[in-house]
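J.: Any chance you could fold what I've pasted below:
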Amino acid sequence: MSKVVLDVSVSLDGFTAGPNVRQAEPMGDGGERLHMWMADDEQVRQEVDASVGATIIGRRTFDLGLEPWGGTPWPGVPGFVVTHRTREDLVGDNGGTFAFDGLEAAVRRAKAAAGDKAVLVLGADVARQLLGKGLLDELWIHLVPILLGGGTPLFDGELAELVPDGKPITGAATHLRFRIATP
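T.: Now for the predicted structure:
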């Protein structure tokens, strides 16, 4: 059975996007620097890419990301957009299909679509919702050595016990994996 995994790049001061997130700057001011590690830490990036079977996407992340991605960030991979504003499924330019649903239904459908691969979560808000409902299984954090000074916080008041899963990998970022402990 697939796991629901938040795979996220985060600044040392805890932000997943810079300040002033908007259509012209979907990662906020300076936020694109959070992904610079991907060019240097190729093995980590390849492992993440190979693990993706489906995605769960917050509605705002979908709205801001559809144009630059042309679909999901992984061509052909289905995405399940968590929203109260449902609509008909949409096929992205790169072959990924987006389905629009509520949180629990999106998780159920994404797990079925992913098979034995991971369901990756895109969006800090939807990640917080999943954590709060006990639907998030793992965190894969790429800790980037920058300070953004503001923006979208990774977690804001949520509590969870994290269990390290493997040793940190260092490179252009420090790559950490945790399982979410169940109470």
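
J.: alpha carbons only for contacts and neighbour counts from here, please
T.: Will do.

J.: Mind checking what secondary structure the residue nearest to G92 when sequence neighbours are not counted has?
T.: Closest residue to G92 apart from its sequence neighbours, by Cα to Cα, 6 or more residues apart in numbering: G71 at 4.0 Å. With DSSP: H, G, I helix; E, B strand; the rest coil as the basis, G71 sits in coil.

J.: Helices of the protein, start to end?
T.: 37-40, 42-51, 59-69, 103-114, 124-132 (DSSP state H).

J.: of all those, which lies closest to L176?
T.: helix 42-51 (10.7 Å; Cα to Cα).

J.: show me the residues around the residue nearest in space to the middle of the chain that make contact.
T.: Relative to the mean C-alpha position of the chain, the nearest C-alpha, by Cα atoms, centre = their mean, is the one of L122, at 2.8 Å. Counting by Cα atoms under 8 Å, 6 or more residues apart in numbering, L122 touches L6, D7, V8, T55, I56, I57, G58, T61.

J.: one more, for comparison:
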Amino acid sequence: MAKLLYSATMSLDGYIAGPGGDMSWLSEHLGAENPTATRLPASVGAILVGNNTFGGDDPNRGTEKEGAFGGAYHGPTFVLTHRPPDEPAPSVTFVSDLRSAVAQAKEAAGDKYVNILGANVAMQCVEAELLDEVLVFVAPVLLGGGVRMFDTDGQRVRLTPRAGETAHWYGVEY
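T.: All right, here's what the predicted structure looks like:
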């Protein structure tokens, strides 16, 4: 059964995007050898993403590395939104309900991960106690503002380090 994984690169001060959703800061931190990042796309069977992230900035826009995981992902994508476009993109399903989006993405992912992209959808999954794991790549930069990786409004969520990982990979406990 698929698990929900929220993976993101964040600045040392906790931001995954700069002010206005700017992702240009990330470009200089991509490309460094990281075995966890290299093997991650092969373990993802579906992506669940919010509409802001889906239509937002891509640090690789206009290059062969545009898209999820530097262009390495080519599977089903589920966009959680109340404003679907008139003409959907290929391999993209627009869903307005979180639980339905999660169920559809899990079915599509099979025994692989459903990778969540976007802080808003990740927080909705935490609040609904649906998130299974968190994978954090920390970039050596302080952004000073923007979109926080998590904004829990005081909700405490315990994380358990995943054994054998050198990256910041955690199981989620409610």
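
J.: Just to check, the residue nearest to G92 of the first structure is in contact with A99?
T.: No - assessed by Cα atoms under 8 Å, G71 of the first structure is found out of contact with A99, at 11.7 Å.

J.: so how much does stretch 46-54 of the first structure differ from the second structure once superposed?
T.: Taking mean Cα distance after the TM-score superposition for the first structure, the mean distance separating stretch 46-54 of the first structure from the aligned residues in the second structure is 1.0 Å.

J.: what range in the second structure matches that stretch?
T.: Counting by TM-score structural alignment, stretch 46-54 of the first structure falls onto residues 38-46 of the second structure.

J.: so how far is the first residue of that stretch from its last?
T.: 17 Å (Cα to Cα, to the nearest Å).

J.: Then stretch 81-93 of the second structure?
T.: 10 Å.

J.: about what we covered before: ok, now how distant is the residue nearest to the centre of the first structure from K167 of the first structure?
T.: Counting by Cα to Cα - L122 of the first structure and K167 of the first structure are separated by 24 Å.

J.: Show me what the strand ranked longest in the second structure is packed against.
T.: The single longest strand within the second structure, with elements called by DSSP state E, is strand 3-11. Packing partners of strand 3-11 of the second structure (3 or more Cα pairs under 8 Å, 6 or more residues apart in numbering; DSSP states H and E): strand 15-17, strand 113-117, strand 133-139.

J.: That one vs the first structure, mean deviation?
T.: Mean deviation for strand 3-11 of the second structure: 0.6 Å (mean Cα distance after the TM-score superposition for the first structure).
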